[in-house]
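A.B. asks: For reference, the sequence and a predicted model appear below.
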Amino acid sequence: MGKSSKDKRDIYYRKAKEEGWRARSAFKLIQIDETYQIFDGVKRVVDLCAAPGSWSQVLSRRIYGDGSDPQVKIVAVDIQEMAPLKGVVQIKGDITKLETAQQIISHFDGGLADLIISDGAPDVTGLHDIDFYGQSQLILSALNITTHTLKIGGTFVAKMFKGDDMSLMFSQLKLFFKHVSFVKPKSSRESSLENFVLCRDYCPPQNYQPEIIDPSLENHDHLVNKSNEQDYINKLVVPFVAIGDLKGFDK
């Protein structure tokens, strides 16, 4: 299916074609970095839900560059394959699986990431509750794998949709990061509900041990054992709740 005439009139759509970006979404990451300097000092990066690869392309050009720094390592993860990119290692994997986190760490020689990004979004069904629930669960899955692969003090950036649940999401992410804010780069259409959550200075709760939570579970009460401090601390993360409107998704 071809692009709509609205897309073709869009300045960032045209710029992406002219500059060789895989999608106009590349400018969103570029503008987040220009405003918040999220690439500063970054050597190890993970791009979750990476396909078709526009954000990985930005990482390749802006962080890997000419490949002169052997410490730079970029890992892109998606259940779909994407065309190769210079300096980017691809993992075809599911971000809800522990083995995917282990694969990421193996590419960092046992180290952890400085920066983790995710521009992923669920397929839109047109049903309000299902689509917003799907997006919040995607962020939860990204956070789960981030707790396994991000270093203390690291940064996490993920797409989200604006809605009444933003304060809840803010509170949940504040359990793991000292600084959390919602940002909207100028290349994100004004008519779109799309925002990005920018989380800096990763600092999980004391005694928290990373684990992969199955987002399909509605009730984790059977996992809580207050006699086990580590289990109890791990269950302090409130399951994400999603509500809102579907108008204006940014493709």
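C.D. replies: Nice, I can see it.

A.B. asks: When you work out contacts or count neighbours from here on, use the C-alpha atoms and nothing else.
C.D. replies: Will do.

A.B. asks: biggest strand in the protein by residues?
C.D. replies: For the chain, the strand with the greatest residue count under DSSP state E is strand 150-161.

A.B. asks: name the helices or strands packed onto that strand?
C.D. replies: Using 3 or more Cα pairs under 8 Å, 6 or more residues apart in numbering; DSSP states H and E as the contact test, the elements touching strand 150-161 are strand 113-118, helix 128-149, strand 194-202.

A.B. asks: Got another one to weigh against that:
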Amino acid sequence: MKKNRFKKAWLNEHLHDPFVKRAQKENYRSRAVYKLQEIDEIHKLLRPGQIIVDLGSAPGAWSQYLSRKLGDGEGSLRGEVIALDLLPMEPVGGVRFIQGDFREAETLAQLEAALQGRGVDVVLSDMAPNLSGIASADAARIEHLADLSLEFARKWLKDDGALLIKSFHTGYFSQIVNRFKLQFKTVKTIKPKASRDRSAEVFILGLDPKPTEVKPE
């Protein structure tokens, strides 16, 4: 009974959510697009001509936003978007999609091959682990995904690049932020309006990587 009440409450909230209604009206695949849009509008992250990697892209709302942002109005992109997710994703105009697990070396190799040695302007990550309900285990999984994103950004971001990841307030959150501060000159934590108040979700933005010797081959 308790589970059924929870489902009904969630469905009621979902149906009356203004961001859900807006996403439906504007033909976006999920309300998550407005989290990225707000961050982009405030921090001026995205612009035509960039190479952008979209991690954890399914169902594709962020990729849709990127396609519209970089689109030339004739079905082509001024720039390039490479999206990746463990789950399948319906095609998004102009976006190259790789299906695979970012934690696996084979998938990472596919992504790096697609870059063809080119530096990346912006890495976006909306990845989140499957949660077990065990706080310590879930926090460790969240930390691991953050570390993988930081490692990828360290190798591939351009000197003026940016990394934006979704994270959660866990026991490891301050450690993740500190790692961002070691790697980026500017670090911000952001709670977009489209992120529900009851959610522990928070985004971490790193701007202007600090000098590193690791560069694309």
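C.D. replies: Received the coordinates, thanks. None of the values given here were measured: they were computed from a predicted structure.

A.B. asks: re earlier: include distance to D165 of structure 1 and mean neighbour count when you put the helices and strands packed on strand 150-161 of structure 1 into a markdown table, please.
C.D. replies: Below are those laid out as a markdown table (distance: least, Cα to Cα, whole Å; neighbours: other Cα atoms under 10 Å):
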| stretch | distance to D165 of structure 1 | mean neighbour count |
| --- | --- | --- |
| strand 113-118 | 19 | 25 |
| helix 128-149 | 9 | 21 |
| strand 194-202 | 13 | 21 |
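
A.B. asks: Out of these, which is closest to M82 of structure 1?
C.D. replies: Closest of these to M82 of structure 1 is strand 113-118, at 15.4 Å (criterion: Cα to Cα).

A.B. asks: just to revisit the earlier point, which residues of structure 2 does the longest strand of structure 1 align to?
C.D. replies: Counting by TM-score structural alignment, strand 150-161 of structure 1 lines up with residues 157-168 of structure 2.

A.B. asks: Any buried residues in the matching stretch, and which?
C.D. replies: Using 16 or more other Cα atoms under 10 Å as the test for burial, stretch 157-168 of structure 2 gives L157, K158, G161, A162, L163, L164, I165, K166, S167, F168.

A.B. asks: Kindly reformat the helices and strands packed on strand 150-161 of structure 1 as JSON lines and extend each row with distance to K8 of structure 1.
C.D. replies: Below are those laid out as JSON lines (distance: least, Cα to Cα, whole Å):
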{"stretch": "strand 113-118", "distance to K8 of structure 1": "25"}
{"stretch": "helix 128-149", "distance to K8 of structure 1": "26"}
{"stretch": "strand 194-202", "distance to K8 of structure 1": "20"}
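
A.B. asks: what's the closest of those to Q31 of structure 1?
C.D. replies: Judged by Cα to Cα, the one of these that comes nearest to Q31 of structure 1 is strand 194-202, at 11.6 Å.

A.B. asks: distance from that closest one to structure 2 after superposition?
C.D. replies: Here the mean offset of strand 194-202 of structure 1 against structure 2 after fitting is 0.5 Å, by mean Cα distance after the TM-score superposition for structure 1.

A.B. asks: residue range for the next helix or strand after that strand in structure 2?
C.D. replies: Per DSSP states H and E, the first helix or strand lying C-terminal to strand 194-202 of structure 1 is helix 229-234. Using TM-score structural alignment, helix 229-234 of structure 1 lines up with nothing in structure 2.

A.B. asks: Check stretch 122-135 of structure 1 too.
C.D. replies: Going by TM-score structural alignment, stretch 122-135 of structure 1 sits over residues 129-142 in structure 2.

A.B. asks: can I assume V53 of structure 2 is in contact with L115?
C.D. replies: No. Using Cα atoms under 8 Å, V53 of structure 2 makes no contact with L115, being 9.4 Å away.
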